[in-house]
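**Q** Below is the sequence, then the predicted model.
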Amino acid sequence: MHLAELNIGRLFAPVDDPRVKEFMDNLDRVNGLGKRMPGFVWMSEGSGEPGTGNTENSIDGDPQLVFNLTVWEDLPSLEAFVYKTIHAKFMDRKAEWFEVLDQQHFVMWWVEEGHQPTRDEALAVLDDLRKNGPSERAFGWDEIRKKST
C-alpha cells in the first residue's frame, strides 16, 4: 500500500495577486523538489504552466480554494519532504498566504500501489474524517505516527 495525502487551503487573494506572489513564485521549486524526493510516487497537477502548480484545479468553483494531492511510498518519505526540506519553511509561513479554515483540511489514507486518487475521491476521504473522526479509512499525522511507533 502507498500513502495518499490531501491538503486544502484558501488563499487570501487570487493567484495573480501580489499578496500571494511569493507563494506562487515558489510552487514549481517546492513541487519539483517533492517530485525528486525518495519515496515520491505521484502528484495531482494542473496544466503544467509554470508557476501554477495545481491551483487551476480549485474546489467548489472557488479559485482561491486550492489543494495538494500526492501519493508516497510510506510515511517516512512524506515526513522527510514535509519537515526536512525547504517545504517546511514555506509551511511555517502559511499564515502569510492562506486563511485559517474552520474545519479539518488535511487527511491521509492508504491506497493500492499504482492508484492515483481523484480530487473527488480525496475530498470524500476528507469528509469521512470530518464526519467520523480518525479511522483506518481517513487519518491525520497523530494517528499514523501512533501506528508507526
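**A** Arrived safely.
**Q** Going by C-alpha atoms from here, please, whenever you check contacts or count neighbours.
**A** OK.
**Q** and stretch 26-42, which residues are buried?
**A** In terms of neighbour count (16 or more other CA atoms under 10 Å), stretch 26-42 has its buried residues at N26, L27, D28, V30, N31, G34, K35, G39, F40, V41, W42.
**Q** another structure for you, compare them:
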Amino acid sequence: MDYRLIHFNCARPTGEFTYENEFVRVFLSILPRIFGDADSFDGVHWHTHGLRQPDGHWRDLYQAFPYPRGTGAPDVCTMAGWRSLEDMRSFVYSGKTHPAGMRRLQEQLDRSQGPGFVMWWAPRGERFTMEDGWQRLVHLRANGSSNYAFSLDQPIVRPQVA
C-alpha cells in the first residue's frame, strides 16, 4: 500500500472577516497565485479550501462573502495531499509565492486556540472532508503528536509499503 501525506491547516484572522480587514484583503489577493503554484507543483496531488465558522458550519472559500457580521472570524482552512513531507516543506518554505505571502500575514493571526497545522499519512486514494481535517487538528491540540495526527515539530515517518 502506498501512502501520501495529508496536511490540514487553519488561519484565523484577528478582527472581523470583512474587506476592511487587511488580512482578508491581502490573503484573498495572494490566494490565486498560491493556488496556481500549487496546481503546477509536482509534489502536491490535490488541494481544497474552505471557511469554518465559529458555529462549526463550513462555507466554500470562493463563496465567503458576504460573511455574516458579528459571528466572529472563521478559520480559513486548506487541506492537501502531498507525495512526501519533503515536497510539502519545499512548497511551504521555498515556494514561489507561499513563503513571502504567509510571512506578511503572521502578525494578523489569532493563535489562541493552539496549533493551526496538522498532518497524517493516509493510504493513496483515501478521501477526506474538511471536517475530517478539523477533527485531526482538534485531536492534535488535545493530545499532541501521534500516528493519527502529528505536527511539523514532531513528524511521523511514512508507514512502510506493505
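**A** Sure, I can see it. In this text the structure is predicted, and so the values were computed from the model without any measurement.
**Q** hmm, back to that, if we only consider the buried residues of stretch 26-42 of the first structure, which is nearest to N68 of the first structure?
**A** Among these, N31 lies closest to N68 of the first structure (CA to CA), at 9.7 Å.
**Q** Name the SS class of that closest one, please.
**A** Here N31 of the first structure is recorded as helix under DSSP: H, G, I helix; E, B strand; the rest coil.
**Q** Aligned to it, what sits in the second structure?
**A** Under the alignment (TM-score structural alignment), N31 of the first structure maps onto F35 of the second structure.
**Q** List the contacts of that match.
**A** Contact analysis of F35 of the second structure by CA atoms under 8 Å, 6 or more residues apart in numbering lists nothing.
**Q** Next: the one 4 residues further on.
**A** For D39 of the second structure, the contact set (CA under 8 Å, 6+ apart) comprises W46.
**Q** what's around V71 of the first structure, how many residues?
**A** When neighbours are defined as other CA atoms under 10 Å, V71 of the first structure has 26 of them.
**Q** wait, it sits on L3?
**A** Yes. Taking CA atoms under 8 Å as the definition, V71 of the first structure is a contact partner of L3 at 5.5 Å.
**Q** list the residues that contact both of those two?
**A** Common neighbours of V71 of the first structure and L3 are not found (criterion: CA under 8 Å, 6+ apart).
**Q** hang on, the earlier thing: state the distance from the match of N31 of the first structure to R111 of the second structure.
**A** Going from F35 of the second structure to R111 of the second structure by CA to CA, to the nearest Å gives 24 Å.
**Q** quick one: the helices in the first structure?
**A** Taking DSSP state H, the helices of the first structure run over residues 21-36, 75-84, 86-92, 119-132, 141-148.
**Q** Would you tell me which of the ones you listed gets closest to P14 of the first structure?
**A** helix 21-36 (9.6 Å).
**Q** Would you mind getting the average deviation of that closest one from the second structure?
**A** With mean CA distance after the TM-score superposition for the first structure, helix 21-36 of the first structure departs from the second structure by a mean of 1.1 Å once superposed.
**Q** Format the helices of the first structure as a markdown table; extra columns: distance to F106 of the first structure.
**A** Formatted as a markdown table, these follow (distance: least, CA to CA, whole Å):
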| stretch | distance to F106 of the first structure |
| --- | --- |
| helix 21-36 | 17 |
| helix 75-84 | 13 |
| helix 86-92 | 13 |
| helix 119-132 | 7 |
| helix 141-148 | 9 |
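**Q** what's the closest of the ones you listed to N54 of the first structure?
**A** helix 21-36 (9.0 Å).
**Q** Compute the inter-axis angle for the closest one and helix 75-84.
**A** Here helix 21-36 of the first structure runs at an angle of 150 degrees relative to helix 75-84 (axes from the mean of the first three to the mean of the last three CA atoms, to 10 degrees).
**Q** Alright, I will stop here.
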